[in-house]
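In: Got a predicted model here, sequence first, then my questions.
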Amino acid sequence: MIIPVVLAGGSGTRLWPLSRELYPKQLMALVGDRTMLQSTLERLSGVNDMGAPIVICNGNHRFMVAEQLRLSGITPRSIMLEPVGRNTAPAIAVAALTAVADHSNPILLVLPADHFIVGIPRFHDALNAGQRHADEGALVTFGVAPTTPETGYGYIKKGDPVSAGQDHSPETEGAARIEAFVEKPDAETARAYLRSGRYFWNSGMFMFRAADILDEMRQQVPEIVAACEQALSSGCRDLDFFRLDADAFARCPSDSIDYAVMEKTDRGVMVPLDAGWNDLGSWEALWHTGEKDKSANVISGDVVVHDVSDSYLRSTSRLLAAVGLSGHVVVETPDAVLICPRNRTQDLKLIVDTLKAGSRAEAMVHKTDYRPWGTCETLVVGERFHVNRLTVKPGQQLALQRHTLRAEHWVILSGTARVTKGRDAFTVTADQSVYIPEGVAHRLENAGDGPLEVIEVQTGTAIQDTDIERLEDVYGRK
């Protein structure tokens, strides 16, 4: 059996302002109408003996991840929550330990949740080739045949050819020993790599038997395996999720599987992948993969242009107009606008770092914040008031909570609400309202079959998240 291990814990800062720390790119539909996470799993359809996935993600994203899997009709083997980011080696160790816990030894297919692949049949061919090598004990990585001298990717230098047993089929042709992993090169070095034909982009996808990768990790990085074993044994089940123990996982060294194992092992095999792969790690990458107009522009949303060429323009909430641009990225969201030359998109992290240093909310969240019960859209923010639009999904409810420094006024726009206010519980429908004074316990539930739409007006001396005392919560939030 093959068990997909989906690494979905990234923050996607290189696609700011669309991607935010609490709503990263893997949870968005950047190309087409499926999110990156959904597409990652759905492209495995048709591969023989594919089991239920293990998904590893940040605890802040858990409900969005679970909902996207539900909408895709996918029941995961496990959704594992990382209390802190520790790179790919610990995540893979946790998945391998989980996979062998039932005394089996499946093949693990490690997939980042935010990649884009065009040629699904060729992708399946590469997986079939990787499986043959993994069956013989190899630790397989997939190298992408480069098409441009890309400076934003790491590279793999291929060594001597290798076959899986007596298999010399076209599917396995081109597999090679790994001679070296190479860091992101400068432009001149990248051009030399492309001319040589011996260097491949490092896709970050892997395939190996669970016991084989654990054996190698115990030799190379035993401290990572020990910390992950402790994080699992001291972890706990939380609704549909498994929480790794925070203290044990925090003590785990942070390292990538490339550094920790693949650069050191003599069992590494690279299988070539020529399937239109892209990690969509920048706005430049989205321009390359997007459908272009006659002026080589990629346009999304309500956009009007004149004398614009070779640019990426995306609007999410209003009209975006541009004149006289060439080779630029312009991205609009309700609370931020990015304007950047296409050849400078790798520097976007500097902007995000500046926003974080200033504790700017725009680095973390959108005006629409996704909650386990629905969404909260910020409409107006004043010195002593906030106005939000709440959308509560059918059958869902907010936490029973109270506030010390603010009062709330709910106006029902549509749907049927079940309101708890102190010791009272009652039903409220469209055009009716409820006032919640400071210090009174309250809860809002959707008692209807459709979405519940509510305007929430918060007033008080200090309107902040720290002024929330959760008394009871069906989602297990503190």
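Out: Arrived safely. All values reported here derive from a predicted model rather than from experimental measurement.
In: alpha carbons only for contacts and neighbour counts from here, please
Out: Noted.
In: who's in contact with residue 30?
Out: residue 36 (CA atoms under 8 Å, 6 or more residues apart in numbering).
In: switch to 10 Å and redo it
Out: For residue 30, the contacting residues are 18-19, 36, 114, 116, 280, 286, 290, by CA atoms under 10 Å, 6 or more residues apart in numbering.
In: Any chance of a markdown table for the residues you listed, columns neighbour count, distance to residue 129 and secondary structure?
Out: Shown next, in a markdown table, are the contacts of residue 30 (neighbours: other CA atoms under 10 Å; distance: CA to CA, whole Å; DSSP: H, G, I helix; E, B strand; the rest coil):
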| residue | neighbour count | distance to residue 129 | secondary structure |
| --- | --- | --- | --- |
| 18 | 25 | 36 | coil |
| 19 | 22 | 34 | coil |
| 36 | 24 | 24 | helix |
| 114 | 27 | 23 | coil |
| 116 | 20 | 20 | strand |
| 280 | 23 | 25 | coil |
| 286 | 19 | 29 | helix |
| 290 | 18 | 29 | coil |
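In: Flag every buried residue along the lengthiest strand in the chain.
Out: In the chain, taking DSSP state E as the definition, the longest strand is strand 199-209. For strand 199-209, burial by neighbour count (16 or more other CA atoms under 10 Å) applies to 199-209.
In: Helix or strand next in line after it, which one?
Out: Going down the chain from strand 199-209, the next helix or strand is helix 210-220, by DSSP states H and E.
In: Just the angle for that following helix relative to strand 199-209, thanks.
Out: For helix 210-220 against strand 199-209, the angle between stretch directions is 110 degrees (axes from the mean of the first three to the mean of the last three CA atoms, to 10 degrees).
In: in the next helix or strand after helix 210-220, what counts as buried?
Out: Next along the chain after helix 210-220, taking DSSP H and E as the criterion, comes helix 222-233. Buried residues in helix 222-233, counted by 16+ other CA under 10 Å: 224-225, 227-232.
In: ok, second structure coming up, stack it against the first:
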Amino acid sequence: MKVVPVIISGGAGSRLWPASRQSHPKPFLKMADGYSLIQHSVLRAASIVGAAELVTVTSKDHLFLTKDHFDELDSVVLPRTFLLEPEGRDTAAAIAAATIHAKATQGPDAILCIFPADQMIGDLAAFGSAISRAIEHAGQGRIATLGINPDRPDTAFGYIEADGEKVVRFVEKPDVETAKSYVASKRFFWNAGIFCFKAQVMLDEIALHCKEVVDAVLGSYENAAIIDGERFASIELSAKHLAVAPRISLDRAVMEKALNLAVVPCEMGWNDIGSWNAMAELIPPDESGNRIRGDVHVVDTVDTYISSDKRVIGTVGVSDLVIVDSPDALLVASRDRVQDVKKLFEGLRAAGHDAHLLHGTVHRPWGTYTVLEESEGFKIKRIEVNPGGRLSLQMHHHRSEHWVVVSGTAKIVNGDQELLLTTNQSTYIPCGHKHRLENPGNIGLVIIEVQSGEYLGEDDIVRFEDVYGRT
């Protein structure tokens, strides 16, 4: 039996702003143990007996960030395939793409195990038992899903009504009173969004209930651009064909209509990290009910979640708040309004504010940069280039730059010159000069870049060569 674990990594994680941004969304957030949510998903997926290939469906824009997180996990040696969406079309299209790929590479009877990239599971032994049972159902031609035993009437989740392991119906997010009745009945489970099924079984169901999805995704897969890497393959789905796929979830497209469904009830320490309250649950409370991360000092503070990356936070006489501080943004919200952080995120996006898109530290395929200071006419950045990383050969119309090496070795193209600089050495790049920065060493390269000019926007860049395929 061939098993194909599939990680679905999409969305902006808007309810977890300011930690999550559009260019660095929720799956890449690091947890207290140092692993990101997507890394936890990879480790769970790789633990499945019989796993033949690890497939990840993600945005084209997040390929290199995803790959970096995967590369940090030396223990995972499964073949990796990245299915790259030019734009998100919801989970029905994403899962259809993974299913079409699994059928093509592993056969129509391959069993797919679908995992969202943004969940935490505390009891891995219970998870393993539940997945094994779901795989058994899948082997018998059913679409199996994991149902989480609810411990409260939560309105943020969809529910599954069941009779034993037979699914009666899927239910959308209920109101509070309905959720209370569901929990009291003992017949309902939270929908974890974790599925197991044979490739051909799922394709038949999507074709039966939402044919437009499978037709569009099949065309997109057959016209994809394929790149084979040293340890991974990436398949960039055709934007033209995928654009006609309906935006619809797998629940609406298939699970609410199919008859061959099974649910595996389980208690495995599941946490869908969908809000700051869910994030707070990962931290044990103090004697006043506060959950604290970072350098935080409180006086007469109760039932409050406080998270700080760097700065000291002090509170006096507050309760029932969420306070999240990041280097470039601060969130203060009532704990009963954390779902509305999404409205704040959408407001920033509508206003064109960079805070919805980027962190102070921005990830690139070659490494990161952090804006240290910016004012009219100048900008100062800290740039870190990974070993072997190379920026594009580029030019700017409106700014000049001064580079100072802080640590490591820099290989630099500056006009007609090629330079090799080490700590405390520098070079000046006039406006209009072609230039490139590269790290030829085996340790990180750190430089300070000082930009000067009339316009310092990130879009003032002309690329002539780029190893990462950017234009």
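Out: Yep, it's here. This is a predicted model, so every value here is computed, not measured.
In: Got a TM-score for the two of them?
Out: TM-score for the superposed chains, counting by TM-score structural alignment, normalised by the length of structure 2: 0.96, backed by 463 aligned residues with a CA RMSD of 1.3 Å.
In: for the contacts of residue 30 of structure 1, which one is nearest residue 6 of structure 1?
Out: Closest approach to residue 6 of structure 1 among those (CA to CA): residue 114, at 9.5 Å.
In: still on that earlier bit, make TSV out of the buried residues of helix 222-233 of structure 1 and add distance to residue 428 of structure 1.
Out: Listed next are the buried residues of helix 222-233 of structure 1 as TSV, based on distance: CA to CA, whole Å:
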residue	distance to residue 428 of structure 1
224	53
225	54
227	51
228	49
229	50
230	49
231	45
232	45
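In: So which of those residues is the closest to residue 139 of structure 1?
Out: Nearest member of these to residue 139 of structure 1, counting by CA to CA, is residue 225, at 17.1 Å.
In: Trace that closest one over to structure 2, please.
Out: Matched across to structure 2, residue 225 of structure 1 falls on residue 214, judged by TM-score structural alignment.
In: so residue 249 of structure 2 sits right up against residue 206, yeah?
Out: No: taking CA atoms under 10 Å as the definition, residue 249 of structure 2 is not a contact partner of residue 206, at 11.3 Å.
In: intersection of neighbour lists for these two?
Out: The overlap between the contact sets of residue 249 of structure 2 and residue 206 (CA under 10 Å, 6+ apart) consists of 92-93, 255.
In: The longest helix along structure 1 against structure 2, how far on average?
Out: Using DSSP state H to define each element, structure 1 has its longest helix at helix 120-135. When structure 2 is overlaid, helix 120-135 of structure 1 sits 0.8 Å from its aligned residues on average, using mean CA distance after the TM-score superposition for structure 1.
In: Relative to structure 2, which residues correspond to that helix?
Out: Here helix 120-135 of structure 1 aligns to structure 2 at residues 124-139, judged by TM-score structural alignment.
In: residues in contact with residue 42 of structure 2?
Out: 5-7, 36, 54-56, 69-70, 73, 76, 115, 117.
In: That one: what secondary structure?
Out: Here residue 42 of structure 2 is recorded as helix under DSSP: H, G, I helix; E, B strand; the rest coil.
In: distance of the residue nearest the centre of structure 1 from residue 111 of structure 1?
Out: The residue lying closest to the centre of structure 1 (CA atoms, centre = their mean) is residue 26, at 3.2 Å. Residue 26 of structure 1 sits 12 Å away from residue 111 of structure 1, going by CA to CA, to the nearest Å.
In: and what of residue 446 of structure 1?
Out: Residue 446 of structure 1 is 37 Å from residue 111 of structure 1, by CA to CA.
In: Which of these two has more residues huddled nearby?
Out: Taking neighbours as other CA atoms under 10 Å, residue 446 of structure 1 and residue 111 compare with residue 446 leading, 24 against 21.
In: what's the counterpart of residue 385 of structure 1 in structure 2?
Out: Using TM-score structural alignment, the partner of residue 385 of structure 1 in structure 2 is residue 378.
In: Now that match. Nearest residue, chain neighbours left out?
Out: Distances taken as CA to CA, 6 or more residues apart in numbering place residue 452 nearest to residue 378 of structure 2, at 4.5 Å, with adjacent residues excluded.
In: Check which helix or strand the residue mapped onto that neighbour from structure 1 maps to.
Out: Counting by TM-score structural alignment, residue 452 of structure 2 lines up with residue 459 in structure 1. For residue 459 of structure 1, the host element (DSSP H and E) is strand 452-460.
In: what's the average distance of that strand to structure 2?
Out: Mean deviation for strand 452-460 of structure 1: 1.0 Å (mean CA distance after the TM-score superposition for structure 1).
In: now that strand, how far from the chain's geometric center?
Out: Put simply, strand 452-460 of structure 1 sits 30 Å off its chain's centre (CA atoms, centre = their mean, to the nearest Å).
In: against structure 2, where does whatever helix or strand comes next after it fall?
Out: For strand 452-460 of structure 1, the succeeding helix or strand toward the C-terminus, using DSSP H and E, is strand 469-472. Aligning strand 469-472 of structure 1 against structure 2 (TM-score structural alignment) gives residues 462-465.
In: how much does that stretch stray from structure 1?
Out: In the superposition against structure 1, stretch 462-465 of structure 2 averages 0.7 Å from its aligned positions (mean CA distance after the TM-score superposition for structure 1).
In: Can you list the buried residues in that stretch?
Out: residue 463.
In: Near residue 447 of structure 1, how many other residues are there?
Out: 22.
In: Show the contacting residues for it.
Out: Applying CA under 10 Å, 6+ apart, one finds that residue 447 of structure 1 lies in contact with 392-397, 415-419, 427-429.
In: The aligned partner of it in structure 2 and residue 68 of structure 2: what is the separation?
Out: Residue pairing (TM-score structural alignment): residue 447 of structure 1 is matched to residue 440 of structure 2. Remark: distance between residue 440 of structure 2 and residue 68 of structure 2 (CA to CA) = 18 Å.
In: Check residue 421 of structure 2 too.
Out: On the measure of CA to CA, residue 421 of structure 2 and residue 68 of structure 2 end up 26 Å apart.
In: cool, and residue 203 of structure 2?
Out: 32 Å.
In: Over to residue 16 of structure 2?
Out: Going from residue 16 of structure 2 to residue 68 of structure 2 by CA to CA gives 22 Å.
In: which one of these two has more residues nearby?
Out: Remark: of residue 16 of structure 2 and residue 68, residue 16 carries more neighbours, 26 against 14, as counted by other CA under 10 Å.
In: ok, back up a step: give the contact list for the match of residue 452 of structure 2.
Out: 382-387, 405-409, 437-438.
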